[in-house]
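Engineer: Provided below for reference: sequence and predicted model.
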Amino acid sequence: MAASTAASRLSPPRPRTASPPSTPPRRSRFSPLRAAKMEAVLSVGAHVIPHPRKAETGGEDAFFVDSDTGGVFAIADGVSGWAERNVNPALFSRELMANSSAFLKDEEVRHDPQILLMKAHAATSSVGSATVIIAMLEKNGTLKIASVGDCGLKIIRKGQVMFSTCPQEHYFDCPYQISSEAVSQTYQDALVCTVNLVEGDMIVSGSDGFFDNIFDQEILDVIAESPGVDEAAKALAELARKHSVDVNFDSPYSMEARSRGFDVPWWKKLLGAKLIGGKMDDITVIVAQVKTVVIPDDEGSGVEQEQGSELGTGAAVVSAE
């Protein structure tokens, strides 16, 4: 952090009797003794692994990360059922995320993820639908979340999951979704949450392809072993991908299916078989850590830029492994 300090010139000695009251030396304007404020920011890492059969096209998930305003990220999971109507499901999710990124600076958004979703959805012209989650961190450490469907988010503090969003669905494997059709869910159906965060908190967010294939304890273990958010996002995505193609892994998805009454045919049950295995899908993971920066009370823009430049801004384009 650059700080200029004016050097004092020595005055010639004067008789003690004529010496005026001493004046304290002027401090630098960036002196730590001046009033300052703390602002919360996010350090963010992301990783995407498409469905094995969709690797060439990059899959149907999309996301964006923006750290210029402290921390905003979003994930949209294109609904694959549109492929049966000869519609590319990725077009809707990608345009929705591009519009979300573009409207961040809109005055009407006012750091409200639900309003951002409203404007992004209204501006999306592609045919299709998607589940979506948007999270915004305010400077005071308040995380605002708006989600429609089964993209999820968890907050980890001191090695424990202290908050999780809940999926919205019509029935098993049919989540709420933002759509190009008139009869669908809208921003008004979003699950809206506000969580107060502290420095060091970890945020793990992902599409259903991630959470369907990994357990909370596995997430905690990977976070604890990872040196940074980039490494954590990649390790989590790769572990979920490994589980997704393992027919013997009793995944969260298969456990949920059995609890809802789905299972193998009766004759397989007689042989001791049960419904298990991972769920192959696009996998998107975003890992973020809450950090704080010190902003001087006045003329602090230069310091804020230096601190913020370490975070950078993510692109609104899905990167595929």
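Structural biologist: Alright, I've got the coordinates. Predicted model, so just to flag it, every value in this text is computed and none were measured. Numbers count the residues shown, from 1 in each chain.
Engineer: For the rest of this, base every contact and every neighbour count on C-alpha atoms.
Structural biologist: Noted.
Engineer: longest helix of this protein?
Structural biologist: In terms of residue count, the longest helix belonging to the chain (DSSP state H) is helix 229-244.
Engineer: List the neighbours of the next helix or strand along the chain from it that are in contact with it.
Structural biologist: Once the chain leaves helix 229-244, the next helix or strand it forms, by DSSP states H and E, is helix 252-259. Outside helix 252-259, the residues that touch it by Cα atoms under 8 Å, 6 or more residues apart in numbering are F172, F211, D212, N213, I214, F215, D263, L275, I276, G277, G278, K279.
Engineer: Check which residues of helix 252-259 are buried.
Structural biologist: P252, Y253, S254, M255, A257 (16 or more other Cα atoms under 10 Å).
Engineer: What ranges does the stretch 51-200 of the chain have for its strands?
Structural biologist: Remark: strands assigned in the stretch 51-200 of the chain by DSSP state E, counting those that start in this stretch are 61-66, 72-78, 129-137, 142-148, 152-157, 160-164, 169-171, 174-175, 178-179, 191-196.
Engineer: Below is structure B, check it against A:
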Amino acid sequence: MVSLAGCADAVGEPATDQWRINVLTGNVRGAGTTLPAYVQLIGANGTSEKILIGAEEGLARGSSLTFEAAAPKDIGELRRCFVARAKSGYTNTGDGWFLELIEALGPHGEVFQFPCHGWFGHSDCGDYVGALERNLIPVKADHKLPAHEICGDPVSVQAAGIAFPHPDKVTQGQGRGVNKQHFGWAGEDAYFYCTGRSNSIFGMGVADGVYAWKDVGIDSGAMSRSLMETAQHMVQAGCEDVLKVLQVAARYVQSEGVMGSSTMCVLTINLAVGRLQAATLGDSGIFVLGRKPNSGRLEVKFRTPQQEHEFGRPYQLGHFPHANTPDDADLATFVVQAGDVIVAGSDGLLDNLSELELTEEVDRALRAGARAPGIVQRVAKAAFDASIDRKRTTPYSRAATEAFDMVYSGGKKDDISVVVCLVN
């Protein structure tokens, strides 16, 4: 084991802990590289030092390199691991690097596993090209997981999306839905879904622009559409790093001077191993539904949280000084498998259908033989019907009752965008 950092002893210097980090290079043809890489842990409250690895001997195929890194004692729960491979020169050969996994062991026995199963740079064997840097998301578990639970089997997907405008906008002639293959929008909502380079990556997402900006002459629909279009382009270019997708989309709307604000959730799937990565900022969300092994009953296997500063004020990207940033996003990773159904929706879906109602609607559609286009239409219509029902108990009415200490009932009229993906 190579020790590269120590705790600070000098008076006045921040107290640090030692983290043991294990870098596993994949055992596939061309996986090793002669070039070094950088590794850094990012926690909720701070970051570790950035460590250079493989500087002398490179990173060999199938190798395991262990080292230590100093991190602040109050680094908090690890949110991601940043990995970057050094740039190659004109004379470098064998510069492509296939990283399988990074494991981080904390000073108190904490275990974080960061799956990758992806290329950095251009491989020597086969036409595989990956970004030179990635943000890896940890698997949430209280113990070290076996390899088959970190990465699954190859999968394929079928997806469809739809968006409905707020019913009052339709009545007033101010709203319409534009639903095309791979991209659509209605009102201030927008969505996308697509596959990436060589069909090895799939991505989808929704964004919900904040309507209140209309009062000062700003159309937040322009922001949600720009965010989704940029995210779509990133996935099509082969970017699996879901935080990077979010960061680039946010930088684009800022550089273009797009006004307003928007929530956003986006996911990518590495189709070779069924590894889903999700980034959520605000009150849009993602569900993974699957059959329970023994009963065959459809249930929620995974979902992202809704982020709010307070009721009715979600986290959001925007042009104003105190807007949230991509670093505020909730990051998660999960293995999907054949038979799973992934649903992403804006708050127009989540405010009007409960987990149980969503699951039952998808289950009925599946049992009727529906595929992704049929399922997404049924789910969106169910959310719309709930939104205009004044007597119904909905997630929104429950939350409003709790927030204002008054009894509320009925759905919440809103733009509704939904994307459904069937995993095969």
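Structural biologist: Yes, it's here. Since we're looking at a predicted model, the values are computed, not measured.
Engineer: How close are the two chains, by TM-score?
Structural biologist: Here the TM-score for the pair of chains, by TM-score structural alignment, normalised by the length of the first structure, is 0.72; 243 aligned residues with a Cα RMSD of 1.7 Å.
Engineer: Mean neighbour count and distance to I203 of the first structure for the strands of the stretch 51-200 of the first structure - can I get that in CSV?
Structural biologist: Below are the strands of the stretch 51-200 of the first structure laid out as CSV (neighbours: other Cα atoms under 10 Å; distance: least, Cα to Cα, whole Å):
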stretch, mean neighbour count, distance to I203 of the first structure
strand 61-66, 28, 13
strand 72-78, 29, 11
strand 129-137, 27, 10
strand 142-148, 23, 10
strand 152-157, 21, 5
strand 160-164, 14, 9
strand 169-171, 11, 23
strand 174-175, 16, 22
strand 178-179, 26, 24
strand 191-196, 14, 11
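Engineer: distance between stretch 16-25 of the second structure and the chain's centre?
Structural biologist: 25 Å (Cα atoms, centre = their mean, to the nearest Å).
Engineer: equivalent range in the first structure for it?
Structural biologist: Counting by TM-score structural alignment, stretch 16-25 of the second structure falls onto no part of the first structure.
Engineer: can you check stretch 205-222 of the second structure too?
Structural biologist: Matched against the first structure by TM-score structural alignment, stretch 205-222 of the second structure falls on residues 74-91.
Engineer: Give me the buried positions along the matching stretch.
Structural biologist: Applying 16+ other Cα under 10 Å to stretch 74-91 of the first structure flags A74, I75, A76, D77, G78, V79, S80, N88, P89, A90, L91 as buried.
Engineer: tell me what the helix or strand G121 of the second structure falls within is packed against?
Structural biologist: Taking DSSP H and E as the criterion, G121 of the second structure maps to strand 111-122. Here strand 111-122 of the second structure is seen to pack against strand 78-85, strand 97-105, strand 129-130, strand 133-136 when contacts are counted using 3 or more Cα pairs under 8 Å, 6 or more residues apart in numbering; DSSP states H and E.
Engineer: try it again with 7 Å
Structural biologist: Where contact means 3 or more Cα pairs under 7 Å, 6 or more residues apart in numbering; DSSP states H and E, strand 111-122 of the second structure is packed against strand 97-105, strand 129-130, strand 133-136.
Engineer: Let's have those in a markdown table, adding distance to Q277 of the second structure and mean neighbour count.
Structural biologist: Formatted as a markdown table, these follow (distance: least, Cα to Cα, whole Å; neighbours: other Cα atoms under 10 Å):
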| stretch | distance to Q277 of the second structure | mean neighbour count |
| --- | --- | --- |
| strand 97-105 | 15 | 23 |
| strand 129-130 | 16 | 18 |
| strand 133-136 | 9 | 22 |
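Engineer: Dump the ones you listed into JSON lines; add distance to I21 of the second structure as well.
Structural biologist: Putting these into JSON lines (distance: least, Cα to Cα, whole Å) gives the following:
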{"stretch": "strand 97-105", "distance to I21 of the second structure": "5"}
{"stretch": "strand 129-130", "distance to I21 of the second structure": "23"}
{"stretch": "strand 133-136", "distance to I21 of the second structure": "14"}
